[in-house]
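Chemist: build me a structure from this.
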Amino acid sequence: MTSQPPPPPQPGAQAVPTCYQHPDRETYVRCQRCERPICPDCMREAAVGHQCPECVRDGNREVRQAQATFGGAAVAAPRVTWALLILNVLAYAAEVLRPDEVIQRFAMWSLGVHMGEWWRLITSAFLHSPPPSFWHILFNMWALYVLGPQLERVLGAGRFATLYLLSALGGSVAIYLFGTSAVGASGAIYGLFGALFVIARKLGYDIRGVLWLIGINVVITFLPGVSWQAHLGGFVTGAIIAAGFAYAPRRNRTLVQTCIAAAVLVALVLLVTTLPPYGLPLEGAFT
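Modeler: Sure thing, here's the model as predicted:
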């Protein structure tokens, strides 16, 4: 007896492909990466054809996220700079409405900090010389508007915010140690000057323009009524923080940068908690 070939398959006898996530849905579209059948609800557009949701997630994990020069996520828009500008303007608006009350409660006052009013170390950095004077806030906000976006894009949003706030704190600590009182964002602004100098050196930029800018502001520092203590404290703090961020090794960069910022914060806190202010805050100044 001779064997006979099997009969040809009948039309419709072959299984119709169904979506791998929705077995009740027929589909003839396959994922370009894994070739699993996918229905319209599971299709994700790709450069060529479509992919399934799982392959899209795997592909996104493989894509390296853009970073700022010294770590952190890349900054498309300087949101921290704008947030700081808005906070300063809002604080000034509060001064316009209640100048005496706001200055009395939130200005940097060494004796007040010594007696436990810690908030003055930061709140004073968002205040400026009260109305009708406008030059003080205009100069500081202009400097923040010019320097902020450049440094935020290089450092990343989180590191830039850390630089700004620690520089502001450094300026206030210097005011505290010398036993004076003041208001103004210049401690933070001078911290940005110090950071700009360090980062320009690190990246190999021409620093002559930076030196001219710093020189002009050094002259301003010694004008009557200006707190040179805040300028000095902010500049030194900003330079230290920027050096820590810029020269941290690539390996464990974030950990090293975090430890440096934390060490500076602890040092500033210890200065305030262990040392009394020198003399009494008899004179006020604007920073």
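Chemist: please make it C-alpha for all contacts and neighbour counts, starting now.
Modeler: Fine.
Chemist: how much space between Phe70 and Phe286?
Modeler: 33 Å (CA to CA, to the nearest Å).
Chemist: I'd guessed Tyr278 sits against Ile175; true?
Modeler: No. With contact defined as CA atoms under 8 Å, Tyr278 does not count as touching Ile175 (9.6 Å).
Chemist: between those two, tell me which one has more neighbours.
Modeler: Comparing Tyr278 with Ile175 by other CA atoms under 10 Å, the one with more neighbours is Ile175, at 31 against 14.
Chemist: what's the host helix or strand of that one packed up against?
Modeler: Taking DSSP states H and E as the definition, Ile175 sits inside helix 157-177. Counting contacts by 3 or more CA pairs under 8 Å, 6 or more residues apart in numbering; DSSP states H and E, helix 157-177 packs against helix 79-97, strand 108-109, helix 110-114, helix 120-123, helix 135-155, helix 186-203, helix 228-246, helix 253-274.
Chemist: compare with the first, here's sequence two:
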Amino acid sequence: MSEAPSTAPVCYRHPSRETLLSCSRCERPICTSCMNDAVVGHHCPDCVKEGRRSQRPARTAFGGSRAGQLGYVTTGIIAVNSLVMIASAVLGGPTAIAGGGGFFGLLGTGTPLTDFGEVLGLATYGGEIHGVAEGEWYRLVTAMFLHYGVVHLLLNMMLVAQVGRYLEGQLGPMRFAALYLLAGLGGNVTAYVFQAPNQPSAGASTATFGLVIATIVINRRLLRDNSSMTSMLVVNLIYTFTIPYISIAGHLGGLVVGGATAFVLAYSRMPHRSIKQAAGCAVILLLIVAAAVVRTTALLS
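Modeler: I've put the predicted structure just below:
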């Protein structure tokens, strides 16, 4: 005598498995291998995937996404600066690495690459007139990626590595990149405005000073301890004012612009937080460009 066929439902993904369980969302039968625990009942794999697609990604208090935790921008900044230093050393020889004077004789000399990209207002060398006022505006950007020797590079990249990952994790890649570039550009323009036209300067310190003050602003917004960062800032300011051949204007400019940018990023609130942050950064950029235009007009008049 044959048995009556089973009428028990089977898993929609495994037809050979009978089950009395079902997805509490779509009500399809599921086996124990397919079920995913939910607040109420169980969900099938398809409903779990659909829920993940419709779920908004987690954001920090400043709009940063999970991508900022990976530190791609911080790593990229260190890599670009290191590669530029290698190129500068290849073009300038051993003294471009160290032994060129400054900072107890540990800094390197200038090279054809630093001559090309450092901040320079207006000067004659090689029988030609060079400088930002002569139309070489790119110097205001390239100077933040150039260094006079390996020690100069290491000091700045240690700061980037120390605070960059933290800031990128809080702000996200795009906001962190904007902070770094605005601080570096702001410091270079300040050096252009206040230094002698024939006094060159370069280095990522314009940007790193902005990162240090930005960390203080971010920590204050999050009600976190700032004692270590304040001490770091004080030490760097002491170095700025006591060691020769350091661009005081560049460091202070990066500090002010970095602080202003961080304030915009930290204290822009919902709704439309991203729009407010972008608008604030755009205003800062316009002010920086205006200062450079005024300085150029003064040098050429």
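Chemist: what TM-score do we get after superposing?
Modeler: After superposition, the two chains reach a TM-score (TM-score structural alignment, normalised by the length of the first structure) of 0.79; 261 aligned residues with a CA RMSD of 3.1 Å.
Chemist: so what's the residue count around Cys259 of the first structure?
Modeler: 13.
Chemist: apologies, that question was intended for Leu286 of the second structure.
Modeler: 11.
Chemist: do Arg25 of the second structure as well
Modeler: 14.
Chemist: hey, which of the helices and strands packed on helix 157-177 of the first structure is tucked in deepest?
Modeler: Scoring those by mean neighbour count under mean count of other CA atoms under 10 Å gives strand 108-109 as the most buried, with a mean of 31.
Chemist: in the second structure, what range does it match?
Modeler: Mapped onto the second structure using TM-score structural alignment, strand 108-109 of the first structure covers residues 119-120.
Chemist: before we move on, back to that, quick one, which of Phe70 and Phe286 of the first structure is more surrounded?
Modeler: Just comparing Phe70 of the first structure and Phe286: by other CA under 10 Å the higher neighbour count belongs to Phe70, 23 against 20.
Chemist: isn't the more buried one up against Arg153?
Modeler: No. Phe70 of the first structure lies out of contact with Arg153 (CA under 8 Å); the separation is 9.5 Å.
Chemist: aligned counterpart of Ala266 of the second structure in the first structure, please.
Modeler: Per TM-score structural alignment, Ala266 of the second structure is aligned with Ala246.
Chemist: oh, I was asking about Gly169 of the second structure
Modeler: With TM-score structural alignment as the criterion, Gly169 of the second structure pairs with Arg153.
Chemist: how about that match, nearest residue that isn't a chain neighbour?
Modeler: Val75 (5.2 Å; CA to CA, 6 or more residues apart in numbering).
Chemist: sec struct for that neighbour, please.
Modeler: The local conformation at Val75 of the first structure, judged by DSSP: H, G, I helix; E, B strand; the rest coil, is coil.
Chemist: surely it and Ala68 touch.
Modeler: Yes. Contact criterion CA under 8 Å: Val75 of the first structure and Ala68 qualify, at 6.9 Å.
Chemist: now the common contact residues for the two.
Modeler: 153, 156 (CA atoms under 8 Å, 6 or more residues apart in numbering).
Chemist: ok, Gly187 of the first structure touching Leu166?
Modeler: No. The pair Gly187 of the first structure / Leu166 is not scored as a contact, 9.3 Å apart, by CA under 8 Å.
Chemist: that older thread, against the second structure, what's the mean shift for the helix holding Ile175 of the first structure, could you check?
Modeler: In the superposition with the second structure, the average deviation recorded for helix 157-177 of the first structure is 0.7 Å (mean CA distance after the TM-score superposition for the first structure).
Chemist: list the residues that contact the nearest residue to Cys11 of the second structure once chain neighbours are set aside.
Modeler: What sits nearest to Cys11 of the second structure in space, not counting adjacent residues and going by CA to CA, 6+ apart, is Ile30, at 4.4 Å. If you count contacts by CA under 8 Å, 6+ apart, Ile30 of the second structure has them with 10-13, 19-23, 44.
Chemist: same thing with Ser268 of the second structure?
Modeler: 62, 274, 276-277.
Chemist: max pairwise distance over those residues: which two?
Modeler: Phe62 and Lys276 (11.4 Å; CA to CA).
Chemist: what's the counterpart of Gly233 of the first structure in the second structure?
Modeler: By TM-score structural alignment, Gly233 of the first structure lines up with Gly253.
Chemist: how many residues are close by the closest residue to its match other than its chain neighbours?
Modeler: Spatial nearest neighbour of Gly253 of the second structure, excluding adjacent residues (CA to CA, 6+ apart): Gly187 at 4.1 Å. By other CA under 10 Å, 34 other residues sit near Gly187 of the second structure.
Chemist: isn't Gly187 of the second structure right up against Gly254?
Modeler: Yes. Under the criterion of CA under 8 Å, Gly187 of the second structure makes contact with Gly254 at 4.0 Å.
Chemist: so what's in contact with these two at the same time?
Modeler: Common neighbours of Gly187 of the second structure and Gly254 (CA under 8 Å, 6+ apart) are 206-207.
Chemist: what does the residue nearest to Gly253 of the second structure align to in the first structure?
Modeler: So, by TM-score structural alignment, Gly187 of the second structure is matched to Gly171.
Chemist: got a list of what the closest residue to Leu147 of the first structure other than its chain neighbours touches?
Modeler: Spatial nearest neighbour of Leu147 of the first structure, chain neighbours left out: Leu192 (7.0 Å); criterion: CA to CA, 6+ apart. By CA under 8 Å, 6+ apart, Leu192 of the first structure lies in contact with 147-148, 151, 163-164, 167, 235, 238.
Chemist: with distance to Phe134 of the first structure added, can I get those in CSV?
Modeler: Below are the contacts of Leu192 of the first structure laid out as CSV (distance: CA to CA, whole Å):
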residue, distance to Phe134 of the first structure
Leu147, 20
Gly148, 21
Leu151, 26
Leu163, 26
Tyr164, 22
Ser167, 23
Phe235, 23
Gly238, 26
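Chemist: so which of the residues you listed is the closest to Ala157 of the first structure?
Modeler: Leu151 (9.1 Å).
Chemist: what's the neighbour count on the closest residue to the closest one other than its chain neighbours?
Modeler: Counting by CA to CA, 6+ apart, Phe160 is the residue found nearest to Leu151 of the first structure once chain neighbours are left out, at 6.7 Å. Phe160 of the first structure has 26 neighbours, counted by other CA under 10 Å.
Chemist: repeat for Ala4 of the second structure
Modeler: 6.
Chemist: same check, this time on Arg159 of the first structure
Modeler: 23.
Chemist: got the contact list for the counterpart of Arg79 of the first structure in the second structure?
Modeler: Under the alignment (TM-score structural alignment), Arg79 of the first structure pairs with Tyr72 of the second structure. Residues near Tyr72 of the second structure by CA under 8 Å, 6+ apart: Pro173.
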